[in-house]
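Student: sequence and computational prediction follow.
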Amino acid sequence: GDATPPPQAPSRRRSMVAQIEARGNEAAGLSLGLDLVAAGFLIRTPIHAGYSLVAMVVWIPAVLLVAMPLMHLYLDTLILRATDYKANIIHARNWGAALLLGSLKILSAVLLDTIYQTNCQSGPLINDNNCLAPQYPNDLGGRLGISALPDVFKWQTLVDLFVLLGLMLVVKGIFYLRFVLRDGLGEASTNAKTFSLDAILANPENNAMAISFAGYCMGQGLVMVGVCTCTDDDVGEHAGLLFAWTSIGCGLMLISQYINDKLLVRGLNNTSALLDDNIAVGVMEAGSFIATGVVMYSTMGGSGGDFAEDLGVTVLYWALAQLLMLGFTVIYRFMTVFDDLEQIKKGNAAAGVSAAMTLISLAFGIGAPIRMYTSVAVFVPVSLVGLVILVALRVIVDKVMLPGDKLDDEIMQVNWGAAIIEGAVALAIALITNTYIKQAADFDQCA
C-alpha cells in the first residue's frame, strides 16, 4: 500500500500553544509570556513618544516583523550558540533556557525603545518628556493628521545599534571568563578546554546558570540603556562616548557584584554553586545583577555634560547607592527569623527569590532620587525615606497579605508564592514612590 507520509512539523506557535494547553509545559508558557512582554515594549514605544498614528502603524510592523526576527537570529547565532533553544524549551521543558531567551528578547526590545525615543528628542513638537507639546492637537483627528515619522533612520541610530550588539558579545565573554578563571590563572587553560558556557546554558539539568546569566545580561543592558539616553550631533564622538560609558558602567557593576558576593553571601563560592545548579544562588545573583544595573542606569552620564565631571558624579552616586543597599540588606536580615545565607546555601529558592526581589525594589527606591536630584543633600534623605517605607512594608505584608501565616515560615518551607508576593508588593510600592518623586523633581539628564 501507499506509504504513510511523515507527520508535518508543527509551527512554533502551534507547538507552544499545544504544549501550554495540553501538557502544562511551564517552559513554553514562560517563553510565550516573555515574548508578549517584549512585544508590549515595542508597541508602546511610538505611543509613549507621542507621535502620530501613522508613525505607530509604520513602526510596529517594522520592528515586530523585521527588527526582532533579525535580533532573534543574532541571539541564536552569536549569543546562544549551543543548540536549538526552541526545541529545548518545547521538548526538554527547559525553563531556564526559556527565561534566558525571553530576557534577551526583552533587553533587545528595551534597547530599540531607547534608541527610538532618544532620536525623537530633536523633534520641534516634542518636550523633555518625549510627549506632544501641550499646544499641539491631541485629539484623534490631530493624531491622524500628523504624517511625519520620527528621525530614527540616521547614522547615530545605526552606530548605536552596532555598538550595543558588539557590547553584548563582550558581556558574554566577561561572564565566560568568570568560570574559566574560577580556579586561578594556573588552571585557566585546563578550564577553557573543558568548560562550555553555551552547553551549560542550554542544559535542562542546570537552570541556575541560565537564571544568573539572564540577570547579568539584564543588568548590563540597563547600563547600556542609561548611556543611550543622551544624543550627540557628532556621530563618531557619540559612538566613542557610548563605548566608554558602557565600559565604565560594566566595570563598576563588576565591582558591585564582587562586593555583594563577599559581603552578602560571604563564605559561599557562588561560581561553584551555579555549576552545582543551586537555584537559590542563581536567583540571588540575578537579583543582585539587576539591582546594580538599575542603580548604574540612574548614574550613567551618557553624552551630555563634561566627561570628567560626569565621571566623578557617577562614581560618587554609585558608592553612596552601594552603601545604602548594603545597609538595608543588613537591616532586612535582622528582620527575618531565619538565616538568609544558610537558606540560600541549602538551595532554598524561595529565600533566593525574596532576597533578589527585595534588592531590586531597593534599587528602584534608590535609583529615582539619583536621576531626579543632583544634590547629595537631597538624594540621601529621600533614599532613606524610601528604605524606611520598604522596611515597614514587610511588616504590612506579613500581617495583611498573609494573615494567619508567618512570611518567614512560608519562605523556610520553600513557598515560592509567598516570596513572590512579598517581592511584588515591595516592587509595586517602589515604582509608585518613584512616580511621586518624578512629579516633585524637575530635571534634564542630558543638560
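Tutor: Now that the structure is in, tell me what you want to look at. Model, not experiment: these values are computed from the prediction. Numbering: from 1, shown residues only.

Student: please make it C-alpha for all contacts and neighbour counts, starting now.
Tutor: OK.

Student: quick check: the closest residue to residue 221 other than its chain neighbours vs residue 68, distance?
Tutor: In space, and not counting its chain neighbours, residue 221 is closest to residue 107: 6.3 Å by CA to CA, 6 or more residues apart in numbering. Residue 107 is 11 Å from residue 68, where distance means CA to CA, to the nearest Å.

Student: hang on, the earlier thing: so the residue nearest to residue 221 makes contact with residue 220?
Tutor: No - under the contact definition of CA atoms under 8 Å, residue 107 does not touch residue 220, with a separation of 9.6 Å.

Student: so which of those two has more stuff around it?
Tutor: residue 220 (28 against 22; other CA atoms under 10 Å).

Student: give the other helices and strands that the helix or strand containing the residue nearest to residue 221 contacts.
Tutor: Per DSSP states H and E: residue 107 is located in helix 95-120. Where contact means 3 or more CA pairs under 8 Å, 6 or more residues apart in numbering; DSSP states H and E, helix 95-120 is packed against helix 26-49, helix 68-74, helix 85-91, helix 155-180, helix 207-228.

Student: here comes the other one, which I'd like you to weigh against the first:
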Amino acid sequence: MADRPITSWSVRELAHAVASAELSPVELAEAFLERAERAEPVVRAFAHLDPELVRRQAERAAAEVVAGRWRGPLHGVPIGVKDIVDTADMPTRYGSPVWPDIHPARDAAVVRRLREAGAVVFGKNTTQEFAVGIACAPTANPWDPRRVAGGSSGGSAAAVAARECAASVGSDTGGSIRIPAAFCGVVGLRPTGDRVPHDGVWPASPTLDRVGPIARTVDDTELLFRCLAGLPSTSDFPVPGLAGVRIGVVTDWLAESDDDVRDVVAEAIGLLERAGARLVEVTAPAMDLVGPAYRGVALHEVAAAHRAGAARGLLDHNPAILGAVAVGGGVDERALSAARNAVARIGRAWDALFTGHGLRLLLSPTVPFTACTPVDLPVLEMRAGSLTIPLSLSGLPVVSQPVGFANGLPVGVQWIGPRGADLELLAAARAYEGLTDWHTAEPPVG
C-alpha cells in the first residue's frame, strides 16, 4: 500500500491501518481534506464540508485508539452522506436552493450506525433537489467534468470516485444509487426492502426508497452495508467461484443499450463464460406494467410530498418535481390501488424468472448509455432509468459494478439477486471483481 496515496486505499485497508496503529485517524482526515481541496473546485461533490468538524471527529477517534477503545470496522475512516440524510452536527439542505437549512436534533439511524462503527462523517454530498432527478448539478463527473455525475446520489458517487471520501451513503428510488455509480465508475448497492433503516432520511417515495452504500470496491460496499444494516462485521470476505453458477443475461436490455455500452458488457459476459459461469438468455418480465406502476406509486408519493410547495410557487425553478406533481397528483384511489397491485405483480414476475430458469443471479447493463452532458440530458433523462426503475419495482437487491470504459467513460452492470440475498449477491460481484482491475482505475480530476 505504501506505493499508493492514502486516499486510494480501500475502506478495509484504512480501517486495518488504524486498528494496527499504522495510521492515525488524524492522518486520514488530513489526507482526504487535502484531496478534497484539490478536487472539489472541479467536482463540487459536497453541499457541506467543514474541515474543523472533520478534524475534531478524527481527533476523538485517535484518542479512542490510544485509549484502546476501537469502535469497529470503520474506525477513523472518512465517510460521506447524501444531503437528504439528517446529521445533528451539520445542516441538511435536501439539495434545495430555496429550502432553509435544517439543523436536525438527532442523526438519522444510518448516521448513528456509522458513528457507532467509528466512522468520521466527512460531509454532506450533493443531491438532486429532494432526491428527484439524475443531473445533480453542480456536481461534475470526475472522469469528464463536462458530463453529469448522475443522480440523485451524484455527489456521493462523484466524491467516492474522486477519492474525496472513502465511501458514502446514498439513496435509491428509481436508480439514484445505481445510475451515478455507473456514470462515475464505482460500486453502489440498492438493498432488499428495509434491510437498511430509513429513519431521518428524506422520503422521496416511501414505497420505493432504499438507503444504501456507495464505495470503490465490492468488498468496501459489503463492509458499509453490514454497518448500515446492523449486521455483524466479518474479518474475512467469502468469495465463491463463478464456475457452474447459472446467470441470466437480460438480453433485451442489452440490445436496447448503445453500441459502446453493449460492447463493454459483452466483454464482461465473455469473461464470465471463461470463468465457467453458465449463462442463460432471459427477457425482462412484466415490462408493460412498469410505466403505470411507477407513475401510480412513485410519482403519486412525490406529488403528495410536494403539492403544497408547488402551490406556493416554491418549486417553480424545478420542472422535474413540478412534472411529478402534475402527473402524480392525477392518481386517484382507484388508480393507486391498481398501481400497487402492478408492483406486486412485477415482483412475482421477477421471482418467477429466477425459479423458472434455476438462476442464482441476473445481469444487465445499469444504464444504456455512458454519462452525458447537461445539454443532452433532457433527451436522455427518461431513458436513463429504463433499466433501473423496473428493478426498483421488483423489490430485488441490485448492485451496480464497473466493468470497463467506453470512450474514456465508465460502464456499469447490474447484478440482480433473489429477494433477501444481498450478501450472496455481493459475494458474486466480488468474485467477478477479482477477475478484473476496473475498480482500481482513478479519474484524472484533481
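Tutor: It's in. Just so we're clear, the structure is a prediction, and the values are computed from it rather than from any experiment.

Student: what's the TM-score once they're superposed?
Tutor: The TM-score (TM-score structural alignment, normalised by the length of the second structure) is 0.31; 219 aligned residues with a CA RMSD of 6.9 Å.

Student: looking at the helices and strands packed on helix 95-120 of the first structure, which is closest to residue 298 of the first structure?
Tutor: helix 207-228 (6.6 Å; CA to CA).

Student: for that closest one, the distance to its chain's centre please.
Tutor: 5 Å (CA atoms, centre = their mean, to the nearest Å).

Student: what's the angle between it and helix 155-180?
Tutor: Computed by axes from the mean of the first three to the mean of the last three CA atoms, to 10 degrees, the angle separating helix 207-228 of the first structure from helix 155-180 equals 150 degrees.

Student: mind listing what's buried along the helix or strand following helix 207-228 of the first structure?
Tutor: Downstream of helix 207-228 of the first structure, the next assigned helix or strand under DSSP H and E is helix 235-264. By neighbour count with 16 or more other CA atoms under 10 Å, helix 235-264 of the first structure contains the buried residues 235, 238-239, 241-243, 245-250, 252-254, 256-257, 260-261, 264.

Student: pull the distance from the helix or strand that contains residue 312 of the first structure to the chain's centre.
Tutor: Here residue 312 of the first structure, judged by DSSP H and E, is contained in helix 307-335. Taking CA atoms, centre = their mean, the mean C-alpha location of helix 307-335 of the first structure is offset from the chain mean by 19 Å.

Student: and the helices in the stretch 201-350 of the second structure?
Tutor: Listed in chain order, the helices of the stretch 201-350 of the second structure (DSSP state H, counting those that start in this stretch) span residues 218-228, 251-256, 259-274, 290-294, 300-311, 319-328, 333-357.

Student: the helix or strand harbouring residue 396 of the first structure packs against which elements?
Tutor: Here residue 396 of the first structure sits within helix 376-396, counting by DSSP H and E. For helix 376-396 of the first structure, the packing partners by 3+ CA pairs under 8 Å, 6+ apart come out as helix 349-372, helix 416-440.

Student: tell me what the first one is packed against?
Tutor: Under the contact criterion of 3+ CA pairs under 8 Å, 6+ apart, helix 349-372 of the first structure touches helix 279-299, helix 307-335, helix 340-345, helix 376-396, helix 407-412, helix 416-440.

Student: do that again at 6 Å, thanks
Tutor: helix 279-299, helix 376-396, helix 416-440 (3 or more CA pairs under 6 Å, 6 or more residues apart in numbering; DSSP states H and E).

Student: quick one, strands of the stretch 151-300 of the second structure?
Tutor: 167-172, 187-190, 210-215, 246-250, 278-282 (DSSP state E, counting those that start in this stretch).

Student: please work out which of these is packed deepest.
Tutor: Among the strands of the stretch 151-300 of the second structure, strand 187-190 has the highest mean neighbour count (mean count of other CA atoms under 10 Å), at a mean of 33.

Student: still on that earlier bit, quickly list what's touching both of residue 107 and residue 68 of the first structure.
Tutor: Among the neighbours of residue 107 of the first structure, none is also in contact with residue 68 (CA atoms under 6 Å, 6 or more residues apart in numbering).

Student: how near is the residue nearest to residue 307 of the second structure when sequence neighbours are not counted to residue 293 of the second structure?
Tutor: Using CA to CA, 6+ apart and skipping the chain neighbours, the partner closest in space to residue 307 of the second structure is residue 325 (6.3 Å). Distance, residue 325 of the second structure to residue 293 of the second structure, using CA to CA: 16 Å.
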